[in-house]
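J.: Prediction below, plus the sequence it came from.
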Amino acid sequence: MEITSTLFTAKAIYVGIIFAITLGVAAYSTYFERIIAAFMQDRVGPDRAGPFGILQPLADAVKMFMKEDFIPANSNKWLFIAGPCLSMLTALMTSAVVPFGDQLDLGDGIILDLQGIDVNIGILWVFGIVSLGVYGVLIGGWASNNKYSLIGAIRAASQNISYELAMGLSIIAILMLSGSLSTKSIVETQQNGHWNILYQPLGFVIFLVCAFAECNRTPFDLPECETELIGGYHTEYSSMKLGFYLFSEYINMFISGAVMATLYFGGYDYLFNDYVAQISWLGEYAYNVSALLGLVVLIVKALIFVFIFMWVRWTLPRFRYDQLMGLGWTGLIPLAMFNVVLTGASMLFTVNDGGSNWMTVGASWAGVIIMLVVTFAYSEMKYKKKKLATA
């Protein structure tokens, strides 16, 4: 009973730490996005709130709390409140199955997994919770009693449904390689540098593009584009309700980065993992130090993806709606299906003909090169045909 109580307390502390890290990263993502935007635009970023502007997230929070909490007339009050709350809740719940590290030995036979819940359907959990997130947007847009908000919410729903199909197909190839739906098992199959990015470069690119669409980030921010819909489903929101929507977007960016690191970049694996676990002068703490370093490594990998999200926002223009849907249905889904077929064929060749894993790597990258050549040739042909038609 005492061991169970200690383990429960340790798990509760771990979950609290992960939530604190997630919320802290989301809060300071707003600050670093302004820094990156200022650098891209050759101007001075936030530098008023505290030294170097590091208290800017606190100033933003105070501003949000001080704004008037406005609820539009003839709106559905309870659903109007529930929308941003649901978006925030689903954003936080996704991190439950992400393995942020290996295991910690707490002594007396108590082993703590650095993962919220280790279920054998972790990938399905991620997809299920991510799919629920769009309900927060839909509910908020409909309950606002505003046509612009409703159009933005419908755009978000159609966009998420379209890109979830391609994302799911890209992950099927990962499941074929790992043989498991468990995120922990997927990480364990990538230990010692055998990262899935080597075997699934095309799948990773598809997943990355879909992650931009799922997070409603530029160039896929059609649900909230100011030039067409004022603010989309954000239009009628203010105070902390608006803050919840914005905050959930940054949480989704961080969790998306953690999921991509887990699926394609070894998760908490790093190059000198085994060496750290065997350092003699660390004694019995060597394994725990190695596990904690893995936690730091995964967070760093996720932050790199957060930077990519921000970098793309300030360098690429927004798609038109027809371009966005066309890319999802006629571009990414066929590519994802091709990737599944290519992965199955390379695995079949490796097993039946006694090939090595490097043959799978070669086949995957050859497939990527072929698809790039075909896509470029088709684009050139289409451009020349259009040019001749307008000449």
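T.: Looks like it arrived, so ask away.
J.: can we go C-alpha only for contacts and neighbour counts from here?
T.: Will do.
J.: Centre of the chain to the helix or strand harbouring residue 260, how far?
T.: Using DSSP states H and E, the element containing residue 260 is helix 239-264. Per CA atoms, centre = their mean, to the nearest Å, the displacement of helix 239-264 from the mean C-alpha position of its chain is 7 Å.
J.: What helices and strands are in contact with it?
T.: Judged by 3 or more CA pairs under 8 Å, 6 or more residues apart in numbering; DSSP states H and E, helix 239-264 is in contact with helix 2-40, helix 56-66, helix 77-93, helix 183-188, helix 201-214, helix 286-313.
J.: After the fifth one, which helix or strand is next?
T.: In other words, helix 201-214. Tracing the chain C-terminally past helix 201-214 and defining elements by DSSP H and E, one meets helix 226-229 next.
J.: helix or strand for the residue nearest to residue 200 when sequence neighbours are not counted, which one?
T.: If you skip the residues right next to it in sequence, residue 200 has residue 364 as its closest partner in space, 6.4 Å away by CA to CA, 6 or more residues apart in numbering. Following DSSP H and E, the helix or strand that holds residue 364 is helix 357-390.
J.: for comparison:
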Amino acid sequence: MSEFSYWILMIIGMIVTILGLILVAGYTVLFERRCLALLQDRYGPNRAGPLGLFQAISDALKLLTKEYFLPGFVDKRLYILAPLLVVVAILVSFALLPIGQGISWAANLNIGLLFLLGLSSIHAYGVFLGGWASNSKYTMLGAIRTIAQLISYELAMGIAVLGVVMLAGSFSLSTIVDNQTTPYIFLQPIGFIVFFIAGIAETHRLPFDMPEAENELNAGFNTEYGGMPFAMFFLGEYLGVILVGAMTTTLYLGGWHGPGAETYPLLGVGWFVLKTFLLVFFFVWMRASVPRTRYDQLMVFGWKYLLPIGLVNILLTAIVGAFWM
């Protein structure tokens, strides 16, 4: 294969992957709406197409055809850049995940886990820029809350992940998955809980959706957005939920490992998707069941509970590793 043909195939593959992820995010919204309807004993969207399956496409068309309005009081360059930064950072993050045996874009990167954590932080900076550039009191408060949350929970998330790195002896996501003959959730139950709670806070989902907090801040950081820029923030939120589910699956649930996965790589992809969407369902379940916390409670929980628990987990992992491994 010539170099030209190789790059053509790479570009086509990347475009297909990006379009596939956008489609999956759209149908994750439909999945959430139908699950919430079942949990709240109502119908949910069921008019657009059979069983409401065209609802995601209808919502996308509605947002695409809305008028694009650029308020005169915003910082125009940052206002336009912010939603792009959110979506691009999350889409690039998926390239680092090994979704099957030998099936990934860049999972063999020797610092893949560090790169992934860095990209997840960039997503939060995109949210902050959107709130700051909108030049509104509501959006500014949402942006401040975003950064405060990021500092609180990103630290706990990074410390939780250190336990996995100590067990696997590598920052490569492929190596971490390959070493999980026993899923790390059994060896790192405390790290799993800390990581997943921090992931919920990272995605601004209930009970940690303080940057939006509709009853306090209207729509928070995206109050001044509409049309396609708003759709990009919305897309980034749901891609972020899928990404946290996929990261948790990779780090703690054995990734693509499952019955028959080593013999049939595509079956491994199926196991990876199933585990990821079971975690996504948990996000939906939380939204239907748990009330929003107060902001001071959110910050106290991050600094006074999650962070010390994460440090204790590292200490226990080091002690166990020194004496029994």
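T.: Structure's in. What do you need? These numbers were taken from a predicted model, which means no experiment stands behind them.
J.: just to revisit the earlier point, and the helices and strands packed on helix 239-264 of structure 1: which comes nearest residue 341 of structure 1?
T.: Comparison of these against residue 341 of structure 1 by CA to CA identifies helix 201-214 as nearest, at 11.7 Å.
J.: now the closest one: which residue numbers in structure 2?
T.: Under TM-score structural alignment, the match for helix 201-214 of structure 1 in structure 2 covers residues 189-202.
J.: Residue 224 of structure 2 matches what in structure 1?
T.: Using TM-score structural alignment, the partner of residue 224 of structure 2 in structure 1 is residue 236.
J.: which SS state does that match fall under?
T.: Following DSSP: H, G, I helix; E, B strand; the rest coil, we place residue 236 of structure 1 in the coil state.
J.: In space, what's closest to it - neighbours in sequence excluded?
T.: Taking CA to CA, 6+ apart, and ignoring the residues beside it in sequence, residue 236 of structure 1 has residue 144 as its nearest neighbour in space, at 6.3 Å.
J.: Then residue 367 of structure 1?
T.: Taking CA to CA, 6+ apart, and ignoring the residues beside it in sequence, residue 367 of structure 1 has residue 342 as its nearest neighbour in space, at 7.3 Å.
J.: How many neighbouring residues does that neighbour have?
T.: Here the count is done by other CA atoms under 10 Å, and residue 342 of structure 1 has 20 residues near it.
J.: these two touch, right, it and residue 365?
T.: No - counting by CA atoms under 8 Å, residue 342 of structure 1 stays clear of residue 365, with 10.3 Å between them.
J.: follow-up on the earlier one: so what secondary structure elements neighbour the helix or strand harbouring the residue nearest to residue 367 of structure 1?
T.: With secondary structure defined by DSSP H and E, residue 342 of structure 1 is part of helix 333-352. On a contact count with 3+ CA pairs under 8 Å, 6+ apart, helix 333-352 of structure 1 meets helix 147-178, helix 201-214, helix 357-390.
J.: Contacts for the second one, please.
T.: Put plainly, it is helix 201-214 of structure 1. Taking CA atoms under 8 Å, 6 or more residues apart in numbering as the criterion, the residues outside helix 201-214 of structure 1 that touch it are 159-160, 163-164, 166-167, 170-171, 173, 197, 218-221, 256, 260, 264, 309, 332, 335-336, 339, 364-365, 368.
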